[in-house]
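# Give me coordinates for this.
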Amino acid sequence: MVVQQHRLRGGTVAVAAAVVGVTALTGSLSGCSGGRADARTGEADPTRTVRDASVVLAHAGTSKTRTSMEMATGGTRVTIRGEGTYDFRQRVGRLKVVLPTDASGAEEHRPITELLAPGALYMKNRGAGVPADKWVRIDTTTLTDGNLVTGGATDPAAAAELLRGAREVRYVGQLDLAGVRVRHYRGTTDIARAARAASPQVRGALAAAAKGFANDAVPFDAYLDDEGRLRKVRHRFSYLNQGRTVAVASTTLLFGFGTPVEVRLPDAEDIYAGRIEA
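Model (predicted):
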């Protein structure tokens, strides 16, 4: 699939800027469902099915999640991985994000704890001069990518809601995904259209992304189970950063539906208000 290129308006943004050192590392290494049935396949209308994925997840409630974000530039590829739980009704979640190793193979950073909430991303063990016992709060509605890339893990709700702008969707076929039968759909989603159709909790972040990317088209592969629940989605972003093209593939896996999710947002005194090193 061809990856669409996006140029961020108003200047460049460091790759996964909220995840300390990833851009530097890269440079160093370079050194529910429904609708009309398809007459050919008998499947429900693929575009409507994919657009409804976030609504089905809200009904499902909660799940476990694994994420990965692959970044490639100058022939070098790095991967950031996350794991945790998410509540699709409250739009809150908790992830442990593991950064890649440095060129010598030693771990550069401790795992980062991320709390996801409507319009906000909280990060602990961020580094960059932030005390270990403090959180950093980022307003995702001010990010030029709406936190689709910045946090090193796309918010699961945003990943699903981004499909509300799906177009040119085709049904690929069925396959087995970790023991679950899923239907595979492929297409392109429009960030601006998704923002307009998104739930209020996610709309601000996606609206910011729609303004930040010069090209709204994002290719995707989505995998839904027999109940219409999104089990896996892979989005492909690409943009220019400091004169280099950076390709990003963000993958979100969802499983363990019904898992209890407990997220307690930090108190004001636990949020770092000082200067964060570049």
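
# Please make it C-alpha for all contacts and neighbour counts, starting now.
Noted.

# Helices of the stretch 51-200 of the chain, start to end?
53-60, 156-161, 191-197, 200-212 (DSSP state H, counting those that start in this stretch).

# May I see the buried residues of the last one?
By neighbour count, with 16 or more other Cα atoms under 10 Å as the criterion, the buried positions of helix 200-212 are 201-212.

# Tabulate the residues you listed (JSON lines), appending distance to residue 227.
Shown next, in JSON lines, are these (distance: Cα to Cα, whole Å):
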{"residue": "201", "distance to residue 227": "24"}
{"residue": "202", "distance to residue 227": "23"}
{"residue": "203", "distance to residue 227": "25"}
{"residue": "204", "distance to residue 227": "29"}
{"residue": "205", "distance to residue 227": "28"}
{"residue": "206", "distance to residue 227": "26"}
{"residue": "207", "distance to residue 227": "29"}
{"residue": "208", "distance to residue 227": "31"}
{"residue": "209", "distance to residue 227": "30"}
{"residue": "210", "distance to residue 227": "30"}
{"residue": "211", "distance to residue 227": "34"}
{"residue": "212", "distance to residue 227": "34"}
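
# Second input sequence below; structure requested for side-by-side comparison:
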Amino acid sequence: MTERQQHKRRRGAGVAAGVLCVCLAGSGCAQSGAAAEDAREGEAVQAVRSAADALVGARSSKARTSMEMATGGTRVTIRGEGVYDFRRQIGQLKVQLPQDPAGTPDQRPIMELLAPGALFMKNRGAGVPADKWVRVETRSLSDGNLVTGGATDPFAAAEVLRGARTATYVGEDEIAGTPVRHYRGTADLGIAAQDASDGNKESLAAAAKGFATDKVPFDVYLDEAGRIRKVRHRFSFVNGQMNNAVAVASTTLLYDFGAPVDVRLPDGDDIYAGKIAEE
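Predicted coordinates:
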């Protein structure tokens, strides 16, 4: 009887040991799965953060931009088109403002020249002579010129991604016939400012302080060379007059890499030094 009970106990101990091994193995699998997921996210974050460097390697491109925002209960979209040199961080955009609610014919496009630390605008209106440029120091803007110009500087848009804290690979897609990889995540403007080029460091630092939040959700589409084909940011800034947060969605499309960029910044005599009227 005693020998039979000991045999049963040995069998029970063996079963328990087997169950323990299965549990430990299962735990190991779970840990391995979590580690693999972390590795995939790490690769996604690195791919997104490296996108700005890939653009520098591409030298230049053509660009299309759009900026959507809700104001006065109406959603408006500002569109731009031009070229950009990623090595010199100089570009030119023709920005078309939307038709106003009164039905006034479309305004003349605003010509914008983008340079490290500066934005030049022509056809600005507000009492500025038609043949003069307005110069704005982007580091003095609370949004770092990510929103003010009606178009996000293409390289600044890429450098925001240097602050990517999270990124998830969504899947394969296609932009204008080009296969791309779609990533989605959130960038931190403060981190982006620390890692940005000298030309964008101060502007992004200003945006980190001036926006309603320094967290920027994004969707970005990279081609096989790691270059941005499309990036969409969702910014949130505080309206000074209404003192409430305004959501802005900024989209930048890049194509025709290596396109020639012939941009000459205005001479001092071409820059308007007078007072700009309130609009």
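
# quick one, which of the helices of the stretch 51-200 of structure 1 is nearest to residue 102 of structure 1?
Closest approach to residue 102 of structure 1 among these is made by helix 156-161 (27.3 Å; Cα to Cα).

# Centre of the chain to the closest one, how far?
Distance of helix 156-161 of structure 1 from its chain centroid, counting by Cα atoms, centre = their mean, to the nearest Å, is 7 Å.

# and it, which stretch of structure 2?
Counting by TM-score structural alignment, helix 156-161 of structure 1 pairs with residues 154-159 of structure 2.

# What is the mean deviation of that stretch from its aligned residues in structure 1?
Stretch 154-159 of structure 2, aligned to structure 1 and superposed, deviates on average by 0.3 Å (mean Cα distance after the TM-score superposition for structure 1).

# contacts for that stretch?
By Cα atoms under 8 Å, 6 or more residues apart in numbering, the residues outside stretch 154-159 of structure 2 that reach it are 49, 51-52, 63, 84, 86, 89, 146, 192, 196-197, 200, 204, 228, 231, 233, 252.

# Buried members of those residues into PyMOL, please.
Selection of buried members from the contacts of stretch 154-159 of structure 2 for PyMOL, criterion 16+ other Cα under 10 Å:
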select buried, resi 49+51+52+63+84+86+89+146+192+196+197+200+204+228+231+233+252
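
# OK, contacts around the alignment partner in structure 1 of residue 193 of structure 2?
Structural alignment (TM-score structural alignment) places residue 193 of structure 2 against residue 195 in structure 1. Listed by Cα under 8 Å, 6+ apart, the contact partners of residue 195 of structure 1 are 162, 165, 202-204, 206-207, 210.

# Based on its surroundings, how many neighbours for residue 197 of structure 1?
Residues near residue 197 of structure 1, counting by other Cα atoms under 10 Å, number 18.

# Find the nearest non-adjacent residue to it, please.
Closest residue to residue 197 of structure 1 apart from its sequence neighbours, by Cα to Cα, 6 or more residues apart in numbering: residue 164 at 6.3 Å.

# so the one you found touches residue 203, yeah?
No. If you go by Cα atoms under 8 Å, residue 164 of structure 1 and residue 203 don't touch, sitting 11.2 Å apart.

# okay, and the common contacts of these two?
residue 197.

# returning to what we had before: for the contacts of residue 195 of structure 1, give me CSV that also has distance to residue 28 of structure 1.
Output for these, formatted as CSV (distance: Cα to Cα, whole Å):
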residue, distance to residue 28 of structure 1
162, 32
165, 37
202, 35
203, 36
204, 35
206, 32
207, 33
210, 31
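
# And these, which is closest to residue 261 of structure 1?
Looking across these and measuring by Cα to Cα, the closest to residue 261 of structure 1 is residue 202, at 18.8 Å.

# dump the residue contacts of the closest one.
Neighbours of residue 202 of structure 1 in contact, by Cα under 8 Å, 6+ apart: 118-119, 157-158, 161, 195.

# and the gap between it and residue 60 of structure 1?
According to Cα to Cα, to the nearest Å, residue 202 of structure 1 and residue 60 of structure 1 sit 18 Å apart.

# ok, now residue 106 of structure 1?
For residue 106 of structure 1, the distance to residue 60 of structure 1 - Cα to Cα - is 40 Å.

# And for residue 187 of structure 1?
Taking Cα to Cα, one finds residue 187 of structure 1 at 24 Å from residue 60 of structure 1.

# same deal with residue 261 of structure 1?
Distance from residue 261 of structure 1 to residue 60 of structure 1, by Cα to Cα: 13 Å.

# so which of the contacts of residue 202 of structure 1 comes closest to residue 276 of structure 1?
For those, the nearest to residue 276 of structure 1 is residue 119 (20.3 Å; Cα to Cα).

# And the closest one, what's its match in structure 2?
Mapped onto structure 2 by TM-score structural alignment, residue 119 of structure 1 lines up with residue 117.

# Just give the nearest non-adjacent residue to its match, would you?
residue 138 (5.3 Å).

# Who are the contact partners of the one you found?
Taking Cα under 8 Å, 6+ apart, one finds 117-119, 144-145, 203 in contact with residue 138 of structure 2.

# Residue 121 of structure 1 versus the aligned partner of it in structure 1, what's the distance?
Aligned counterpart of residue 138 of structure 2 in structure 1: residue 140 (TM-score structural alignment). Per Cα to Cα, residue 140 of structure 1 is found 7 Å from residue 121 of structure 1.

# Ok, residue 40 of structure 1 next?
On the measure of Cα to Cα, residue 40 of structure 1 and residue 121 of structure 1 end up 44 Å apart.

# So for these two, which residue has more residues nearby?
residue 121 (23 against 6).

# tally of neighbours for residue 227 of structure 1?
For residue 227 of structure 1, the count of nearby residues is 12 (other Cα under 10 Å).

# Chain neighbours aside, what residue packs nearest to the counterpart of it in structure 2?
Aligned counterpart of residue 227 of structure 1 in structure 2: residue 225 (TM-score structural alignment). Nearest residue to residue 225 of structure 2, sequence neighbours excluded (Cα to Cα, 6+ apart): residue 54, at 7.2 Å.

# correct me, but the one you found touches residue 223?
No. The pair residue 54 of structure 2 / residue 223 is not scored as a contact, 10.1 Å apart, by Cα under 8 Å.

# what are the ranges of the strands in the stretch 101-250 of structure 2?
110-115, 118-122, 133-137, 164-175, 178-188, 215-222, 228-239, 244-255 (DSSP state E, counting those that start in this stretch).

# Now do the same contact list for residue 87 of structure 1.
Residue 87 of structure 1 sits next to 61-63, 93, 261 when contact means Cα under 8 Å, 6+ apart.

# The same query, at a cut-off of 10 Å, please.
When contacts are counted by Cα atoms under 10 Å, 6 or more residues apart in numbering, residue 87 of structure 1 touches 57-58, 60-64, 93-94, 116-117, 156-157, 257-263.
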